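> A predicted structure for the sequence below; I have some questions about it.
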Amino acid sequence: MLTRIARTAVGRPRLIVAVALLLMVLSGAIGATVHSHMKSGGFVTEDLESVRAGKYLAENFPGSEPNFVLTITAADGPDSDAARAAADRTIAALRTYPYVTGVQSYWTARPDLKQVMRSQDGKRALILATIDGDDAELPDRAAVLSKELQVTDGPVIIQTGGLAATFADINTQISKDLILAEAIAIPITGLLLALVFGSLVAASLPIAIGLFAIAAALGILRVLTALTDVSIFALNMTTALGLALAIDYSLFIVSRYREELTAGATPADAVTRAIRTAGRTVVYSALVVALSLSALLVFPQYFFKSFAYAGIAVVAAAAGAAVIVLPALLILVGDRIDAGDLRGPLRRVFRLPPRREKQPRETFWYRLVTAVMKRPMTIALATTAFLLLLGSPFLGVQFGYPDDRSLPTDVASRQVGDILRTEFDADLASSTTVVLPEFRGSTQELDAYARELSKIPEVPAVLSSAAVYRNGLRVAAGIPEMSSPQHGAYLSVATSLDPYSDEGGAQLDTLRAVPAPSPTLITGPAALNQDSVTAITGKLPLAGALIAITTLVLLFLFTGSVVLPVKALILNILSLAATFGAMVWIFQEGHLSGLLGFTATGTLNLAMPILMFSLAFGASMDYEVFLLSRIREEWLAGPKTSAGNTEAVAMGVARTGRIFTAAALLMSIVFLGVATSGVSMMKLFGLGCALAVISDATVIRGLLAPALMRMMGTWNWWAPKPLVRLHNRFGLHEADEAEKQPVSV
């Protein structure tokens, strides 16, 4: 199939390039507005207790869960005429929107409830409201309200926050960050490619394929939004993945093409040979990455499913562009692949001797790997200990639901969140709501239950239809609207704790343990966090097993060995564990927060390590496939002895080390572009993936993998006889081809 593709590219290069340009423009046009069709949630499913409780409240007690919070700040205090007039105008404006319910405020509350809606310094007061809508409608409506209602200067300042405004600000921030990330990544990768190839023409080809992948990614995401829910967080990640993989795949194919030209082949023969060798490995590698991403489909949350759908499609687009469009470009470029050579002029400027192509045994990588394999046990133990030390902080990981602290400190919803956490007796946006949908009891029963809840430490107040309680004492009459004449009631339990902290989780467990007069459902930030973490972790074993099984099977079919796939799986897990440990140390514990510009909350968003594992695992296997491909060719062409294995490993790394290290550096640049995001979870993802890719291409491929392969000797290539027969029938074979003409990737 790849040979036919190469021959088609050789025969009709202009047609293929023209069609590719048309698809690129069409995809870009379709995907130009994709961000406005994506959603901000997707971390929970309808079957969770907290979600069912929220749905019950929305249907029976509209406005009972405020998700839109406005702070009114006045130097003369909220009781001044100016503050009261601004509040009246704001409340009147809110009530004109049909999707806004449950408007409450300091100015309209009963005297005994005013305290919790006024800041401790007496300069601010609150307006609370509920915006109805799903994950797509909520941020759009909040953005409209924020634009109309916010006042940033004058005697009275009005800022908007709460869950709805946070979602809106995250959408806006991610859309801006995408432009910045690409503006950083593309020029830097172009410069690095020029340094790697020494030629402007050769460097421009991977960039062209990368731009095609970005346009395809945007178009694919837009089509997916018309078919299913797609998370806004997929925007940065899938475009980054498409760009990174397109450049990676193109780098390997262009390198192979130049090698064939140097050996004396014509451009047509060089293209065909490059696609039959490096192109085949690209397709196999893309299959490994796509199957790693497909494990995300086991999670019921659309946050993960959208990454699986989009990621698989983008990987296919990047690989397709590399093996279909790139060959056509190579034919059009032909012998001019080295045009715009920068190496000669630079060497003349710095008075360096002319560049000489080194033989594999003269390279740094050959010398490094040979030295490593002279002391394999020492290197393996030292490297493993180092990676385990880096990974040790992950043992203390704490997971939490993302909130406004994911945003920069100058964003309005983040500022409102900080104000609620630090300047009010209770953060009303973090209250836990206890729902009693079947309650038909007396007021006294509800009264007694609310009294017991108010005795829980760090609960400033409990509001119910019966009464308002603090520390077990009745301080005010209740709110009749909190119960239904037919049946059902709810209680609002304020808290002074961070709902995502260990203490907040422990408080929620204590609340659940209090005997209730009827079955309860509990919602609120702490409950949503607890429910979502439990739901996600329940699917982790299945997702991990699918990734492991598919990796082992594919690498067995690729190598014919059962040892090398197990070795690759273990090394990838070790590398990723070290990366996760570093992420806990940086983002959960707050080290480098000032340098990187984020706020540590003491937790990590559980979704990020899962996405990082799927993407970084696929990228790591990408390099494993390229390296094993060359090592296997050397092994097939050499003696089947321990010395032959050692030489095959050294030559394989020597021939590919420079290329996959450059590829890893280029991919890490793309991910570091994502790390410039103002949203902390995107920053975590970008930095984590960059570190995972770099450590895998250096520490793992340069030190640990060669040391282990030297220790295992000829056992690297062992498989039971039944599996040997299976591989002979279904596996990937290139022994005859390798014997005829040794190839390199």
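Noted; the coordinates are in hand.
> rest of the way, CA atoms for contacts and neighbours
Noted.
> Tyr490 - that's part of a strand, no?
Yes - counting by DSSP: H, G, I helix; E, B strand; the rest coil, Tyr490 falls inside a strand.
> Near Leu332, how many other residues are there?
Neighbours of Leu332 under the rule other Cα atoms under 10 Å: 18.
> How far away from the center of its chain is the helix or strand hosting it?
Using DSSP states H and E, Leu332 maps to helix 326-333. Put simply, helix 326-333 sits 34 Å off its chain's centre (Cα atoms, centre = their mean, to the nearest Å).
> got a list of contacts for it?
Helix 326-333 has contacts (Cα atoms under 8 Å, 6 or more residues apart in numbering) with 6, 9-10, 12-14, 16-17, 205, 209, 250, 267-268, 271, 275, 337.
> can you map out the strands along this structure?
Taking DSSP state E as the test, the strands found in the chain are 68-74, 100-105, 124-131, 156-161, 432-436, 462-463, 467-470, 473-477, 489-493, 521-523.
> okay, pairing it with this:
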Amino acid sequence: MSTWLARIGAASMRRAWLVIVAWIVLLGGVLGGALALGPNMQESFEIPGTESQEALDHLGSVFPQVAGSSVQVVVRADDGVAAHRDAIIEQAEAMADVELVAQAVDPWSEYANEQISADGTVAYTRVQFEPTDGAKPSTLDEVVATADALRADGVQVEFAGQVFQSQSVGVTIVEVFGVVFAGVVLFVTFWSLLAAGMPLITALVGVGITMGGVLGASALVTVSNSAPLMALMIGLAVGIDYALFILSRHRSQLARGMGVIESGSLAVGTSGTAVVFAGITVIVALVGLLIVNIPFLSVMAIGAAGSVAIAIAAATTLLPAIMALAGERLRPKDGGRAHRLALRDVDAQPTLGMRWVTQVAKRPVLAIVGVVVVTGVAALPAASLQLALPDNGREAAGSTQRIANDTLQEAFGAGTTGPLVVMLDITQVTDVMGTIDAVADDLERVPGVGRIAGAFPDATVDTAIVQVIPTTGPADPATVEVVHALRAIAADVEAEHGTPMSVTGATAVQIDLSQRLADALVPFGLVVVSLSVLILLLVFRSILVPLTAALGFVLSVVAAFGATVAIFQWGWGADLLHFEEGPILSFMPVLTMSVLFGLAMDYQMFLVSGMREAYAHGHDARSAVRHGFAANARVVTAAALIMFFVFFAFVPEGMAMIKAIAFGLAFGVAVDAFLVRMTLVPALMTLMGERAWWLPRWLDRALPEMDVEGESLGRHRATLAWAADAGGHLALERLRPEIGHDEPGDASWTLVAPRGAVVRLGGRFADRQRLAHALVADIRAAGHAHVGGAALPGDAARLRERIALIDLDLADGSAAGTAHQAARAALALRSPFAVGPVLDRRAAALIERAAEAAGTPIDADAPMARLAPRERAAVLLAIAMERTPSVVWIDAASGAPAGAAAIAARLGGDDMTIVTSEPAPEAHGRPALELVPASAAEEDRAAAAAASAARGTDPDTDTGETPTEALATTGADR
């Protein structure tokens, strides 16, 4: 991946304006589409598979007038509502005439039930929408407009109901302060306004596209009001951080003298690979929320995951393009602060990070105990976590829904704002009204039930509903107990009255949703922790490192939950942060866990990968912890501060639904970055020492190579640099193919051949086969290989295109079919849509070319196994030339037939490089070379002697690196 990303970075920098214009067009198109479609934000807390939702769906088909969304229109008149009776009834009639309104029951209707307060100053009209589309903003606007006449008479009219929860994306100036703080952190990190502005630009472009996409999608699917803010918050934070990682690497390399394009592509290939990995972990965790099967949460998760994906794309394409335009202006000035920091020797001049990790390493046990105690204390309140969905009582003070909610609860009791609906199946009942009244009496005796607001059957007399008003509000934990108590007597009701019952209604749906999310919290946490262990196992190839990372993640999450409970549920600092205490938002824990997981893995990877690299470069385990930490602590600190400021900016004035999530993420990031990753992890790594990097050999063989740190990119760049010095079209230097996993063979191959050369291939057939397959990356190999600009590792696909392997043994008795069929099948693969007659004509022409090149007739209808070796080689070479390779490799167990090189030369032209195992190939004026394996041990000694001679040292005592090894180390250095 690192090599591929490096190419993307280089291409973006070479075509900077094209990339920038493409992003601008994409941004304009998405925002324009969102405006054209018109945002239509709605709250819909449907939860498939629950009793409440199934009952509500059933009511939608048999009793639609009670199944849709509802609104309570609250009127208050100091002189008594009776004085305005006619006007209130007229308003109800006007609302009933609004399209998509099923019914409007005024306080004096025969269907009304205690809708006038005891003192006569407050009353409410119940408005019921159709089961679908009733919550559209246009419909609500018409309903609200009916209050104008009453308000003109001095009557206070307010509207309550789930559909009146915030209908817009509430971005305030406080959120902008988060971006400003992020800009300050970036400036302090880079000491450059130009560099500080780049991550902000890419993040804002990405967020603009995300917001446009989410708002546009709201016209097609139900999108929660909090979904855009969630995508904005996460997209802004990760967008800035991901660009920071890449830009920081780029500036550090520029300070060391690297060229602009070279540095940018390397930064994208190395730090960009880490960014992609970190982003994918966030995306996987967010998309994993789909398994909870809650539609509005799924939409929110997909929107947030989309914002992360766009942030990755912007960091790896748009940012390099902007870096290219800035060019040399990003290079730190000689002697400047940024230049000194990039070249600083942390041993001679310890940075703050080096001083911190040194103190941690001196007292690792104390650091571990301290972190565990602090996070443990912060986590204690999590034991009393209560989950609920927001109601109108959590809306902003002064809003119509908040005033209406408070007025209803004051005049009629808290339960009025969250009625429950009990659905009865009366198909087997003979005395319908008697049974309904009897069931209503049973329900009214349930503890926590305040009153029965109504009980009546539908028009077909097969379903009845009983409206139950609890004594407590919809977000009160006591209401949950009422729902459970009602469901507990369902079996007794059915046994006594012969009518199955279900508890539903908006309040019951929300309670069921909260319960499902609470039940999913532990399993989802186990999945996330297991995923973190697996991913880090692949990355670091260690058992203990992933386990310490997972332990740290658990500490961060429970500390974030505890702090959120203390602040938002217990009310500590409620006035300061402008909110009212109450149950925690139901989906806050799973969302916080999924996002924090990705961020934690991000910090873990950047810090511990530096430790692993230092360990690989010769530091002992303790020293590697210190040097690896010091190399990346500054950028991780900046990233964590940015995340904290961006998340926390949504707390003071953000939407009620977002505040708790934003606080949990801000607190969790701070704990995870500064306590867990920068204190606990170095302490644990110091205590584990060499054991930190232990991995069973069998597991090491089974795990795939992730190369998150871009080690293959370093080797690839080293090979390209070596090839530029060595010259030649086909170049090999001490290429040593493996004979098994991590078991290099003894055959070592070295060659520099110009374009068009004829190379005689010697050695054992097994060694030759391994060499051929190593060149096309079928097996791994040490050393360097280069073919016309494509190098190993990193260019496997390009090498397969440029090298044609002709194994003549595959055309003997083990292969069936005639020469014509073989040619036709090969041509069909290249032209899958060509018709049969065309393929036949082209196959015949191919056989003719092969015969002409071989200088002998070839029977097209003869089986390939019965053709003479020369004829068979000619057919296979003609087939291979269809894809115009630059190197043709001819081999067989008994050696290629005489004349194979000549046939290849006639078919391929003067520029083709030919490698053949025939004993004495004809060069025909081309450069003729020999390629035979040498003993790997002999080549190692020869290379060491050459390197020592270049340094003027004794090869028997010199332990320095060879020039090639030094080059590879430089290329892979982070």
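Great, that's in hand. All values derive from a computational prediction rather than experimental measurement.
> out of the strands of structure 1, nearest to Val533 of structure 1?
Set against Val533 of structure 1 and scored by Cα to Cα, these come closest in strand 521-523, at 14.2 Å.
> which part of structure 2 lines up with the closest one?
Matched against structure 2 by TM-score structural alignment, strand 521-523 of structure 1 falls on residues 502-504.
> Give the ChimeraX command for selecting the buried subset of the contacts of helix 326-333 of structure 1.
Those of these that count as buried under 16 or more other Cα atoms under 10 Å are selected in ChimeraX with:
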select :6,9,10,13,14,16,17,205,209,250,267,268,271,275,337
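> Which one of the contacts of helix 326-333 of structure 1 is nearest to Asp622 of structure 1?
Using Cα to Cα, Ser250 comes nearest to Asp622 of structure 1 of those, at 13.2 Å.
> is it true that the closest one touches Phe212?
No - Ser250 of structure 1 is not in contact with Phe212 according to Cα atoms under 8 Å; the separation is 11.9 Å.
> Which single one of the contacts of helix 326-333 of structure 1 is nearest to Ser677 of structure 1?
Comparing the contacts of helix 326-333 of structure 1 against Ser677 of structure 1 with Cα to Cα picks out Ile209 as the nearest, at 24.2 Å.
> tell me the SS of Leu751 of structure 2?
Classified using three-state DSSP, Leu751 of structure 2 is strand.
> I figured it hits Ala723, correct?
No - between Leu751 of structure 2 and Ala723 no contact is recorded; they are 11.1 Å apart, counting by Cα under 8 Å.
> Between the two, tell me which one has more neighbours.
A count of neighbours by other Cα under 10 Å puts Ala723 above the other of Leu751 of structure 2 and Ala723, at 25 against 20.
> which residues sit in contact with the more buried one?
731, 786.
> ok, it to Val480 of structure 2 distance?
Distance, Ala723 of structure 2 to Val480 of structure 2, using Cα to Cα, to the nearest Å: 72 Å.
> which bit of structure 1 covers the longest strand seen in structure 2?
The longest strand of structure 2 (DSSP E) is strand 730-740. With TM-score structural alignment applied, strand 730-740 of structure 2 matches no range in structure 1.
> So which other helices or strands are in contact with that strand?
strand 743-744, strand 747-753, helix 765-775, strand 781-787, helix 936-951 (3 or more Cα pairs under 8 Å, 6 or more residues apart in numbering; DSSP states H and E).
> most packed of these?
strand 781-787 (a mean of 24; mean count of other Cα atoms under 10 Å).
> the inter-axis angle of that strand versus helix 765-775?
70 degrees (axes from the mean of the first three to the mean of the last three Cα atoms, to 10 degrees).
> contact partners of strand 781-787 of structure 2?
719-720, 723, 729-738, 744, 774-775, 791-792, 799, 802.
> Stretch 481-494 of structure 1: which residues count as buried?
482-484, 488-494.
> Please apply the same query to stretch 174-181 of structure 2.
174-175, 177-181.
> Against which helices or strands is the longest helix along structure 2 packed?
Counting residues, the longest helix in structure 2 under DSSP state H turns out to be helix 506-540. Using 3+ Cα pairs under 8 Å, 6+ apart as the contact test, the elements touching helix 506-540 of structure 2 are helix 51-62, strand 387-388, strand 420-425, helix 544-564, helix 588-616.
> what's the closest of those to Ser224 of structure 2?
For these, the distance to Ser224 of structure 2 is smallest for helix 588-616, at 14.3 Å, taking Cα to Cα.
> just checking, what packs against the closest one?
By 3+ Cα pairs under 8 Å, 6+ apart, helix 588-616 of structure 2 packs against helix 260-287, helix 506-540, helix 544-564, helix 621-648, helix 656-670.
> what's the closest of those helices to Glu871 of structure 2?
helix 260-287 (46.8 Å).
> Can you check which part of structure 1 the closest one sits on?
So helix 260-287 of structure 2 is aligned with residues 267-294, judged by TM-score structural alignment.
> How about stretch 551-560 of structure 2?
Stretch 551-560 of structure 2 maps onto residues 570-579 of structure 1, going by TM-score structural alignment.
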